[in-house]
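Q: Sequence and computational prediction follow.
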Amino acid sequence: MSPNSLENPFHPPEQQTGIPSKLTEVFLDPATNTALTEALGEDEPSKSEPQQDLLPADISMTGEEQREVEKESYWTREQYIEWAESFGKDENWVDGTFEFQKDGTTVVWGNLNLLSTEIKQLPVGLMEVKGKLIIDINPSLKLNGYPKKVSGYFGCSYNNILSLEGMPEEVGGGISFEESNLTSLVGLPKIINNNLNLSWNKFVTLDDFPREIHGDVRLSDNENLVSLDVLSGVKIGGDLWLKSIPATTIPEGIEIVGVIYIHEHQTDLIADAKRKGYRVILF
């Protein structure tokens, strides 16, 4: 059987394309042969267009969607009770202290005293304390962004609070972070509506210090505090306490209604404060 015996007899023979190179070499001069060969040569395969990187879909949440996510994480009443039982309270205390709102948040219509209860955090969803919030002497406590607002005094002293991130966004009264190991003031409100107590911390400088305090300012016993320069231009409605700090100079321009309290052994700071016209009381 010949090789072509299985071919379709009705299929026309394939047309030969191109010009045999032997013929072009015989009948054409070299230059014309080269030009013709290039003209009849196969085009380079077309290159596919590079795929453009597609921008990721916009998965950012709207404000309403964000609130829904937060709402899903608010503590339930059962979680409040479990938290309260960890420091000796019960569901009656929870129901008498926290008012649960329709959106899952809570409000305290008075003072909330959690002094030395060994709590580690405040309830997620507690939006406002209408009175004072006292959470002193809870060494394992971490600020978690709740409550959002405290209408009165906020006491958070004698804790191991290394950062003010997560403190209430609004505080209507004084603020105390005495002996809390703070090194930074980032997150502290720019206006303090009563006394500000920052004694016994780890400050080296006072960057991000509030610009207006409507009461006393206590910075005593910050053993690393070498600079008070940021206090220039600050308004202090009461006294300024600078006992037992290593700073030896004080800037001009502090608007102090009261006096500056300095320990008698701080001779350089005393001399500089008096030279700049501040009223100084030694003790």
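A: That came in fine, so what should we check first?

Q: hey, let's count contacts and neighbours off CA atoms from now on
A: Fine.

Q: ok, and the closest non-adjacent residue to Asn201?
A: Asn181 (4.7 Å; C-alpha to C-alpha, 6 or more residues apart in numbering).

Q: Tell me how many other residues crowd that neighbour.
A: Here the number of neighbours of Asn181 (other C-alpha atoms under 10 Å) works out to 21.

Q: In addition, the following structure is provided for comparison:
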Amino acid sequence: MTNPVKAVTFAEVMVGVDGKTDIDCSNKGLTSLEGCPEKVKGNFNCSGNKLTTLEGAPKNIKGDFNCSGNLLTTLEGGPEEVKGDYDCSNNELKTLDHCPVFVMGDFSCAGNQLKTLQGEISSSKGTKPERCLEIVDGDFNCSGNVLTTLEGSPKIVGGDYDCSNNQLTSLENCAVVVAGDFSCNRNQIISLDGAPRKVAGNFDCSNNKLSTLKGSPKKVDGDYNCSGNELTSLKGAPEEVKAFDCSNNHLTSLKRAPEKVKGNFDCSLNQMTSLKGIPEKIKGDFNCSGNHLTTLECGLKKVGGDFICANNDVLLTEEQVRSAYEIKGTFKS
């Protein structure tokens, strides 16, 4: 027979605390937020407790709200308005019902048990699923859940968007615009259809089950990582990226590779016999090691960084490489 958990309220532990400044009641063993001020002019941190409910939480918080690392299964009773970040990660949430519709800072629901980002809206006509979050001005992190769909996802994210480490097979219903980095790595995605149309930072779709890059945004302002998939072609790859990593796939050709690569280009650990299709200029390092290269014939003219070509079918010498291309960095074989 398990011993009952001793009730520990906010009022008992945080005696005399008002809401005129930040409130930090984290790691106090709280089981209840009973006794909290209704308004907090700064941040409110109740993380690392034993809360199973947010009943009693402040209704209006002018700073950040952090209820991570508790035992919450619902956000019911939580604040109605948060003007900073909202962190409900590492709980036992199965729904985002009762979360704010609009978050002015970052929003993290990572490390829960969410199967969907939708909530249920009740009316006289019954109950129907609806998007919980419309807009997130900062980062949106729903990684490490058990999501099989992105239905209910915010459509506009003002920072980074991270849906990695879920059970997604598709990016349908994803955000349309991501002003920061986009990461959907370590899922089971077979298609990039539905991916954001605009990504202002890095794009990471590595370690999925992609056989094609169709659906990718045409331009990614940061690095593009599609390594560790099942790609046999680069069709659909963006035209311009900062760095490009297509390593550890099943590629036999670099045709349809990005035309402009402003950083490193990594096509190692594939099945290529030639480098045809590679851009003319690579401003960073170039890594083609672990392939089946037997020739250097291709359109490449200049590499601004190192040239790495170890473990190919034919030993490529530094003299051969430097006579074929202009290499500014070191030769590694």
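A: In hand now; what should we look at? Computed from a predicted structure; not experimentally measured.

Q: List the contacts of the residue nearest to Asn201 of the first structure.
A: Asn181 of the first structure makes contact with 159-162, 200-202 under the criterion C-alpha atoms under 8 Å, 6 or more residues apart in numbering.

Q: for Lys214 of the second structure, same thing?
A: 191-193, 235-237.

Q: Hmm, Gln218 of the second structure is touching Glu239, no?
A: Actually, residue 218 of the second structure is Lys. It isn't Gln. Yes: Lys218 of the second structure lies in contact with Glu239 (C-alpha atoms under 8 Å); the separation is 5.7 Å.

Q: Pipe the contacts of Lys214 of the second structure into TSV and attach neighbour count per row.
A: Shown next, in TSV, are the contacts of Lys214 of the second structure (neighbours: other C-alpha atoms under 10 Å):
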residue	neighbour count
Ser191	20
Leu192	22
Asp193	17
Lys235	18
Gly236	17
Ala237	26
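
Q: I'd like those residues written out as a markdown table, with distance to Asn45 of the second structure and secondary structure added.
A: Shown next, in a markdown table, are the contacts of Lys214 of the second structure (distance: C-alpha to C-alpha, whole Å; DSSP: H, G, I helix; E, B strand; the rest coil):
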| residue | distance to Asn45 of the second structure | secondary structure |
| --- | --- | --- |
| Ser191 | 39 | coil |
| Leu192 | 37 | coil |
| Asp193 | 38 | coil |
| Lys235 | 47 | coil |
| Gly236 | 44 | coil |
| Ala237 | 43 | coil |
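
Q: thinking Thr95 of the second structure is in contact with Gly119, fair?
A: Yes: counting by C-alpha under 8 Å, Thr95 of the second structure does reach Gly119; the two are 6.3 Å apart.

Q: what's the burial count for Ala84 of the first structure?
A: 18.

Q: And for Gln79 of the first structure?
A: 13.

Q: That one belongs to a strand?
A: No: applying DSSP: H, G, I helix; E, B strand; the rest coil, one finds Gln79 of the first structure to be helix, outside a strand.

Q: That one pairs with which position in the second structure?
A: For Gln79 of the first structure, the aligned position in the second structure is a gap, per TM-score structural alignment.

Q: One more: Phe177 of the first structure?
A: Aligned by TM-score structural alignment, Phe177 of the first structure pairs with Cys226 of the second structure.

Q: Quick check: that match touching Ser211?
A: No: the criterion here is C-alpha under 8 Å, and Cys226 of the second structure misses it with Ser211 at 10.3 Å.

Q: neighbour count winner among the two?
A: Neighbour totals were compared for Cys226 of the second structure and Ser211, and Cys226 leads with 25 against 20 (other C-alpha under 10 Å).

Q: With Leu188 of the first structure as the reference, measure out to the residue nearest the centre of the first structure.
A: Geometric centre of the first structure, nearest residue: Glu165, 6.6 Å, by C-alpha atoms, centre = their mean. Distance of Glu165 of the first structure to Leu188 of the first structure, computed by C-alpha to C-alpha, to the nearest Å: 9 Å.

Q: got it, and Leu115 of the first structure?
A: From Leu115 of the first structure to Leu188 of the first structure the distance is 21 Å (C-alpha to C-alpha).

Q: do Gly96 of the first structure as well
A: Distance of Gly96 of the first structure to Leu188 of the first structure, given as C-alpha to C-alpha: 31 Å.

Q: can you check Leu164 of the first structure too?
A: Distance from Leu164 of the first structure to Leu188 of the first structure, by C-alpha to C-alpha: 7 Å.

Q: now do Val150 of the first structure
A: Counting by C-alpha to C-alpha, the gap from Val150 of the first structure to Leu188 of the first structure is 13 Å.

Q: and if you look at Asn144 of the first structure?
A: Taking C-alpha to C-alpha, one finds Asn144 of the first structure at 15 Å from Leu188 of the first structure.

Q: Trace Ile23 of the second structure over to the first structure, please.
A: Counting by TM-score structural alignment, Ile23 of the second structure has no partner.

Q: can you count the residues close to Ile23 of the second structure?
A: The local packing of Ile23 of the second structure (other C-alpha under 10 Å) involves 20 other residues.
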